[in-house]
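>>> sequence and predicted model, in that order:
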Amino acid sequence: MTGLRERKKARTRQEIVEAALELFEKKGFDETTIDDVAAAAEVSPRTIFRYFATKEDLVFLGQEEENRQIALLLKEVAKSADPIEELMRATRTVLLAPSATPEQFVRCQRLIERTPSLRAYQGRLFRKIEELVSSALLPARGSKHDVLHARLLAAVYLAALNVVMSSWIESGAKGVPTAELDMAEALLRRAFPRTASQAPEGRRRS
């Protein structure tokens, strides 16, 4: 029963996204209302808000929820752990459960590129993500240096992830961008090498 319920929810979510994208492409994002989408998807506005926090979230495909998931996964990690390893592990965990079809990812990307209000929303979303990630990475009693390090790591991570996802979507959004994420992780490790004091006890040199 649980599996059936989850499949039904996933199907309803996809139908809402599809109805929204068709309207956004025909009428324009700013000109389309949630009531319009609800009518096209044959659901209530309340049902839409069970799956998506805002109208913009219909285009960003639940990105805010994915960001919260990543932040929560990071907070569960011991502060002595490798932050880059845990950051990328959390990212891969979330990306293994795609929130849309490849075609929908491509269509959403095109809408964002040609809609000024969506590009502005994307900027605000990135700033919010950066705050969530840097806060999750910051030690409980972090110094000014720790704060700056966490903010820089979050900023570089987001820039790299944005390039990875854009490249993946432009190439058709097939499968999972495993190779691209590996490249992003390698970049982060070169930019933020671990010192001996940061390494776990078992890995430090005597």
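Ah, there it is.
>>> contacts, neighbours, all on C-alpha from now
Noted.
>>> my guess is residue 170 contacts residue 106. True?
Yes: using CA atoms under 8 Å, residue 170 is in contact with residue 106, at 6.8 Å.
>>> ok, those two, which is more surrounded?
Remark: of residue 170 and residue 106, residue 106 carries more neighbours, 18 against 14, as counted by other CA atoms under 10 Å.
>>> right, and the helix or strand after the helix or strand that contains the more buried one?
If you go by DSSP states H and E, residue 106 is part of helix 102-114. Heading C-terminal from helix 102-114, the first helix or strand you meet, by DSSP H and E, is helix 116-137.
>>> another structure for you, compare them:
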Amino acid sequence: MTEGIVGVGLREQHKQTTRQALEDAALKRFARDGFDQTSVDAIAADAGVSPRTFFRYFATKDEVLDMGRAARQAMLRDTVRDLDLDPDLSVQDVVRQAVVALAVGFQDDRARVELRQRAAESSPVLRGRLFDTFVSWERTLAAALADRPGVDRDTAETLAAVGIAMFRTAIARWVRGPGSELPALVASAFGTLSSSPCPS
């Protein structure tokens, strides 16, 4: 039984390593040569696998920019659900803490995030894919907030849009400014918003 569990663990680790190698190879190629000029064959060769292996992990080239879309959607849902257990938190506090938690997941992945940003600049297709990923997180966050008692759908969608906009702004600053930490930049962005005077 133990050997079976270890075997499954090793297979999953191998899959994760292969996926990471393909993602790294693709992002480096996209950033250097451009999306349209990069072939799946070239990505696979750089990762040391066959083109067929690439398509076991990614349906298309642009899917490489998903940034773990589904896993981070689940994380946002779980974070909001857990924060809802604290009755003293306002819905604005929940949004801020959920987006900071999203940022924590990227903190040790700065080089890859920077490659994604550079790759996206090379192609409208990749910019669209990146935008779709952010929109998916925004919708996930809005749906989770709307489940909170007393929060209507319009409020949830507005707060989610603001929260993910803060995240995108912080990401842009993070890749430009060495030495900064993404969660701190996200928290600072929310602090700026809350302290800014409203126009009369």
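Sure, I can see it. Since this is a predicted model, take the numbers as computed values, not measurements.
>>> drop the TM-score for these two in here.
In this superposition the chains share a TM-score of 0.70, using TM-score structural alignment, normalised by the length of structure 2; 187 aligned residues with a CA RMSD of 3.5 Å.
>>> what's the longest helix in structure 2?
helix 2-33 (DSSP state H).
>>> quick one: map residue 107 of structure 1 onto structure 2.
In structure 2, the residue paired with residue 107 of structure 1 is residue 115, using TM-score structural alignment.
>>> contacts only, for that match.
By CA atoms under 8 Å, 6 or more residues apart in numbering, the contact list for residue 115 of structure 2 reads 27, 28, 31.
>>> may I ask which of those residues has the most neighbours?
Of the contacts of residue 115 of structure 2, with other CA under 10 Å as the count, residue 27 tops at 29 neighbours.
>>> how close does that one sit to residue 77 of structure 2?
Distance of residue 27 of structure 2 to residue 77 of structure 2, computed by CA to CA, to the nearest Å: 28 Å.
>>> now swap in residue 21 of structure 2 and tell me
Counting by CA to CA, the gap from residue 21 of structure 2 to residue 77 of structure 2 is 28 Å.
>>> now the angle from the longest helix of structure 2 to helix 110-120?
50 degrees (axes from the mean of the first three to the mean of the last three CA atoms, to 10 degrees).
>>> mean deviation of the helix or strand following helix 2-33 of structure 2 from structure 1?
Counting by DSSP H and E, the next helix or strand C-terminal to helix 2-33 of structure 2 is helix 40-47. With mean CA distance after the TM-score superposition for structure 1, helix 40-47 of structure 2 departs from structure 1 by a mean of 2.8 Å once superposed.
>>> in structure 2, which residue is most central in space?
Centroid-nearest residue in structure 2: residue 67, 4.6 Å away (criterion: CA atoms, centre = their mean).
>>> that one -> structure 1?
So residue 67 of structure 2 corresponds to residue 61, using TM-score structural alignment.
>>> host element of residue 100 of structure 1?
Going by DSSP H and E, residue 100 of structure 1 is not in any helix or strand.
>>> and it, how far is that from residue 42 of structure 1?
Taking CA to CA, one finds residue 100 of structure 1 at 19 Å from residue 42 of structure 1.
>>> which one of those two has more residues nearby?
More crowded of residue 100 of structure 1 and residue 42, by other CA under 10 Å: residue 100, with 19 against 14.
>>> so which of the contacts of residue 115 of structure 2 hold up in structure 1?
Compared against structure 1 with both residues aligned by TM-score structural alignment, their matches' CA atoms under 8 Å, the contacts of residue 115 of structure 2 retain residue 27.
>>> got the buried residues for stretch 82-96 of structure 1?
Buried residues in stretch 82-96 of structure 1, counted by 16 or more other CA atoms under 10 Å: 83, 84, 86, 87, 88, 89, 90, 91, 92, 94.
>>> my read: the match of residue 67 of structure 2 touches residue 99, true?
Yes: if you go by CA under 8 Å, residue 61 of structure 1 and residue 99 touch, sitting 6.2 Å apart.
>>> related to what we said a few turns ago, residues contacting the residue nearest to the centre of structure 2?
The contact partners of residue 67 of structure 2, taken as CA under 8 Å, 6+ apart, are residue 133.
>>> if I look at it, how far off is residue 12 of structure 2?
Distance, residue 67 of structure 2 to residue 12 of structure 2, using CA to CA: 19 Å.
>>> again, but for residue 90 of structure 2
39 Å.
>>> which parts of stretch 134-141 of structure 1 are buried?
For stretch 134-141 of structure 1, by 16+ other CA under 10 Å, it's 134, 135, 136, 137, 138.
>>> trace the second one over to structure 2, please.
This means residue 135 of structure 1. Match for residue 135 of structure 1 (TM-score structural alignment): residue 143.
>>> what strand or helix carries the nearest residue to its match once chain neighbours are set aside?
In space, and not counting its chain neighbours, residue 143 of structure 2 is closest to residue 156: 7.3 Å by CA to CA, 6 or more residues apart in numbering. Using DSSP H and E, residue 156 of structure 2 maps to helix 153-176.
>>> sweet, I'm off.
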